[in-house]
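A.B. asks: my questions are about this predicted structure, shown below with the sequence.
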Amino acid sequence: AGARDIIAEWVNEDQEARARMRALFFEKGVLRSRVIASKEESGIKYKDYYEWEEAIVKAPSHRVLAIRRGEREEFLSLRILPPEEDALAILTELFIKGTTAASEQVRLAVQDSYKRLLSGAMETEIRLASKKRADETAIQVFADNLRQLLLSPPLGQQAVLAVDPGFRTGCKTVCLDRQGKLLHHETIYPLLGQKGRDEAAIRIPALCRRFASEAIAVGNGTAGRETEAFLRTLELPQEIRIVMVNESGASIYSASPAAREEFPDQDVTVRGAISIGRRLMDPLAELVKIEAKAIGVGQYQHDVDQGELQRRLDDVVVSCVNAVGVEVNTASAQLLSYVSGLGPALAENIVKHRDEEGPFRSRAELKKVRRLGPKAFEQAAGFLRIRDGANPLDASAVHPESYPIVKKMALDQDCSVTDLLADEARRQKIKPEQYTTDKVGLPTLREILSELAKPGRDPRRQFESVVFAAGIEKIGDLLPGMKLPGIVSNITAFGAFVDIGVHQDGLVHLSELADNYVKSPGDVVKVSQQVEVTVLSVDMERSRISLSMKKSPGERGDKSVRSHTDNPQADGRHTERAQTGERRNRPDTPNGTNRQPRPGQNRPAKEEPKPFHNPFADAFRKDGIKR
């Protein structure tokens, strides 16, 4: 037995054996999950994985993360192993020759090495590799969704009456001016008896008249649809839009230091309503105040590498802020901090300078800001806008370094820069190749001309509001076959989630997104996109809604093979929504709890033993050649 133990160690440490085992595990490894005994009832959300097997090379990222979460929460057991006979065949080929009594002892040692040492080490490696692959996919999905959400169409500078709905505690109502400044706040009770309803029916129109409100924003959390339905019964001016606003993360902002600093005399409920209203006016400017991970448009965001997730999401926010541009004289410090070249400290200095010295009149005045040096100015200037300034180019994306080129273009056209911006005929006469230099090429010049055509243009889509179906306010109101308007709230690798106004988003599986083959949901839909869906089925027990965007729902004429396990509501739900006392439970874990891994879990794999020369190992190889 002692000799076999030594041989087993040699086999485990052999580099070629490990390399071939590694390849086998990756090529033929099978992911197997089983329910832990006595956990059938408590782990019902993982029911689809109670008896699950799948080749690891084909397992999609969301399924790997879902099963790993079930294992971490002690509802599932997980193994990833290839066929044992294939593994032993490889080791037999490498280490056993002949059929002598000694060969039999080596065979026993090889089997022991695989079962006791090699299989565990290789399984750890493939678990880590599959987790890394799943993380990459999940992070990319989150980043893509975040970009689409941040670039959601803004309502623009309009006076807004915003409502954070509630039943017993009432609806927190705030009135904002066109710049998002708080003018008034109060609480109404339209859902608490006839008296409260009658009073609210008087107060809302009065507030709209008093503060010249042009739109009403309603949070889509608890009591959102009921409040919206009430508002639509009021006799309001036809031009006042009533818009449902995704309130995910509003409560996180309302309790943040930034919110307390801006509104020190208001409680969190009023701050939350303000955030809802401002989010309608300009989603990007408001969402940057919230940590990107709290916005909740990802899949299994708490299960992936948090450092890599944070880095990727920060990059997305910076990219979106720079693409849209920032109005220096109205932007918050949080928004300014994401402009390339600035950061939190310089953003605070800009706001402080603005408060003390008044609005900036030109980009050049930014150089007076404390600690904003030439390098920071060079990086940031092109993304900062100053509207109604002395130089019209300050309101565009043209960098100050290119101002002399634009001035020369205007001079050659015998007009001012302002006239050049207003006269398309003059711009059409400009030949960019005449203005190339060692530092400025044709691509840059074409971009300048494009910007001159629409200075300060907003790359975001035109704002449109969705009106949910009347009378459909809860999951119990749904029936198969219903066609409903909705808005895409989240996109995952396996489909898209659509808010249809029943406090529970429905899933349009990949196979139901279109009548033709769909490789990726992102090819068909975007976050915040308006869609029309058909209800396929409703599972009241597990609060699942299956939807379709096909013209002929439910048909299987495409190549998108649907599995019943591709339902993220079995995978821990698709998104994380911020909560207040009235918000929905956070759906990534049962009962809205955020369970932490048990001590000792998710430890890094042990380092593989370093190779060493084994003078006896070659004796067990068939070829007898030292490697």
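C.D. replies: Nice, I can see it.
A.B. asks: from here on, just use CA atoms for contacts and neighbour counts.
C.D. replies: OK.
A.B. asks: once you drop chain neighbours, what's closest to Arg133?
C.D. replies: Closest residue in space to Arg133, ignoring its immediate chain neighbours: Ser61 at 7.1 Å, by Cα to Cα, 6 or more residues apart in numbering.
A.B. asks: how much space between that neighbour and Arg79?
C.D. replies: 16 Å (Cα to Cα, to the nearest Å).
A.B. asks: and the comparison structure, right after this:
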Amino acid sequence: MALSNQQLIRVLTTLVEETGLQPAQVNNTVELLREGATVPFIARYRKERTGELDEVEIRTLEERLAYFSELEERKETVLKSIEEQGKLTPELKARIEKTRQKTELEDLYLPFKPKRRTKATIAKERGLEPLAEIIAAQILSTGTPEEAAAPFVDAEKEVPDAAAALAGAGHILAERLAEDADARAVVRSLTWDQALFASRVAPDKVGAVTKFEMYYDYQEPLKAIPSHRMLAMRRGEKEEVLRLSLAPPEEEILLRLKGRLLRGASIFRPLLEAVAVDAYRRLISPSIEVELRLESKKIADEGAIAVFASNLKNLLLLPPAGSKRVLGVDPGLRTGSKLAAVDGTGRFLEHVTIYPHTGAGRIDGAKKELLRLVQSHGIEMIAIGNGTAGREMDLFVKETLREAGVNVPAVMVNEAGASVYSASDIAREEFPELDLTVRGAISIARRLQDPLAELVKIDPKSIGVGQYQHDVSQNALMKALDAVVESCVNFVGVDLNTASYKLLSYVSGIGESLARTIVRHRDETGPFADRKGLLKVPRFGAKAFEQAAGFCRIRQGANPLDNTAVHPENYGVVEAMAADLGVSLAGLAAEPKLAAGIDLKRYVSETVGLPTLRDIVEELKKPGRDPRESFQTVSFRDDIQAIADLREGMILPGTVTNVAAFGAFVDVGVHQDGLVHVSHLSDRFIKDPNDAVKVGQIVQVKVLAVDLPRKRISLSIKEALPGGGAPRTGGGGRPEPKPKPAQPEANSWEKSGFRVKRR
């Protein structure tokens, strides 16, 4: 349903007040979003209109615009429903129109919402509402409640005595209090601010060894629970190991509710106090507890999704090895290792299976096949999956190359999700004749060439950089991860003549259907000569071209600007710059130093401002350059292949594979990632692990503890720093802590920053 002008004005006003942005920034950005422009396009090519808002700010506006638009639509439905009941007062209408929270709107609607038959409705049917009004008025100060209720006794209406009449009237008043929006707001606020969230072990699990032992007898303020602990406890409840409960500040809540009911001395005071207790315990508390548990789950979801999104972004933007001929290796033991060679564009060349780990008799043959592939295809790099037998294959390859005097670097590649790709529709479309394991080896090779182009083919949830990903809202997770992929793809740009339809589908304004059409057109008519060639693709109109063209690249095209992030709508500006410098467009692109002397103010117009001109000059300084960082590799120690080879105190190289709220996981080449607790990520205070490390980062770590039975490794980046992570001295440090009473000696896990429950 489209918003009316009045509703849109309300939404825009709210967005301005909530975000603190300038009205023009909000109005223009919302207008662009409502016109169908994508977030990457707006952030990159409409900076003048948005006041240079970045993607994060624009996505926030997009999300809040959707929230308030839904709120306005719901308001319209609520107002219509109450009006049809003949109960809409000017005051209620004004309050509904003013509210900015969905919860407050539903609270206001609650008394008028169609409901099932309750104790209060039954009491009303029995004619007890007038008695409820007498009690609520609190005028009577003499006599007894029973005397006041006597006229309402009626056996035919199932009100046999005064006690039954008073009970029925109490139910009416309890429901009225429970449906009071202000009363519910008080209870909600007090519960959120002061309630304790408690976890206890299920009776039939007492003494059982589980991964939830930390939470067998645990409580924490509801509003302070970190995302990972909330999700862990909820998972424990789902697996019937834990029992969760909420302990609100009931005494203070009842005091506040009674204060809303009682107006002074009356014969009904004890009854009204009992009504407040009944309203809270029977009606308000269960409802608010469910609501706040859902709200805390939503907040925990958002935290976990944010960590997942950050990890995914860093993984997708890992530096590419580039257009090198690569041999991909999907290691295996009994079933052999699959080798697949690809050329500089990722085109599959040949595959073989070797068996270097199934007996000495097959080692020589495996070496010959490896060297034949390397030499016959001019292989420049070897990518080895880090799964089963990965380290063994890494050593085998390096030894074989060394013996043959062949200097080709071998790199361990994270193969998470490769098997998912192998069985996917896109893999079957690309390689219908090949075995799943061979497809996996090709994917590993391509990941080394360009992680982004290959990983977009895989469901992000299968890549292994999330925590509790199956416990969070799947819709919210998918939306967030899709936004990350879209952002990364458009940040880097895509080669229009080599990109898969999956990669193209994330380009601004394209989508999967149009991406397939582009690839089909490319296959039928040959490579695109320039960006304008997109307009010849069926169903690819001017609007799609506007949104997508700037993010598509043409390598070695006739127009050098087609290989930059300069949008075609601004080619005329660049041509004017070249003419003023007395060089051709190709000359300007070939000599980046020329761009430094351009006076940008000369080219400012009504449609092109300084932000866009600055971006154009930056592109001219580095035409066609990949914005990702330079490629680096990590070399694991050859003598460390399994967790049993680790010793406390070792300093090892590793790669960050995952970042969580409590620390980071690091691959040190032993088939089992070690955990660096947040307290060991840096020699300075770190609250958010993402401030210290990111997925794909190469680090040095010190082994703090190894638990062989549980296959757990505790590592420290701080202790691996020069000086062993000793606290910094000098001015500005924290004051010396006061001496504490003697404690039992901490074991290695406690020294690593983990909580250890002593028995």
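C.D. replies: Arrived safely, thanks for sending. These figures come from a predicted structure and were not determined experimentally.
A.B. asks: have a look at Ser61 and Arg79 of the first structure and say which one is more surrounded.
C.D. replies: Neighbour count, other Cα atoms under 10 Å: between Ser61 of the first structure and Arg79, Ser61 has more, with 21 against 16.
A.B. asks: which position in the second structure pairs with the more buried one?
C.D. replies: In the second structure, the residue paired with Ser61 of the first structure according to TM-score structural alignment is Ser227.
A.B. asks: now Ile80 of the first structure
C.D. replies: In the second structure, the residue paired with Ile80 of the first structure according to TM-score structural alignment is Leu246.
A.B. asks: try Val268 of the first structure
C.D. replies: Aligned counterpart of Val268 of the first structure in the second structure: Leu436 (TM-score structural alignment).
A.B. asks: could you find the closest non-adjacent residue to its match?
C.D. replies: Ser422 (5.1 Å).
A.B. asks: what about the aligned residue in the first structure for that neighbour, how many neighbours?
C.D. replies: For Ser422 of the second structure, the aligned position in the first structure is Ser254, judged by TM-score structural alignment. Number of residues near Ser254 of the first structure (other Cα under 10 Å) recorded here: 25.
A.B. asks: contacting residues for Ser254 of the first structure?
C.D. replies: Residues in contact with Ser254 of the first structure (Cα atoms under 8 Å, 6 or more residues apart in numbering) are Arg260, Val268, Thr269, Arg271, Gly272, Ser275.
A.B. asks: what of Glu629 of the second structure?
C.D. replies: By Cα under 8 Å, 6+ apart, the contact set of Glu629 of the second structure is Leu318, Pro319.
A.B. asks: run the last query once more with 10 Å
C.D. replies: Applying Cα atoms under 10 Å, 6 or more residues apart in numbering to Glu629 of the second structure gives the contacts Leu317, Leu318, Pro319, Pro320.
A.B. asks: separation between the aligned partner of the last one in the first structure and Pro521 of the first structure?
C.D. replies: With TM-score structural alignment defining the correspondence, Pro320 of the second structure maps onto Pro154 in the first structure. When distance is defined by Cα to Cα, Pro154 of the first structure is 24 Å away from Pro521 of the first structure.
A.B. asks: Val498 of the first structure - that's part of a strand, no?
C.D. replies: Yes. Assessed with DSSP: H, G, I helix; E, B strand; the rest coil, Val498 of the first structure lies in a strand.
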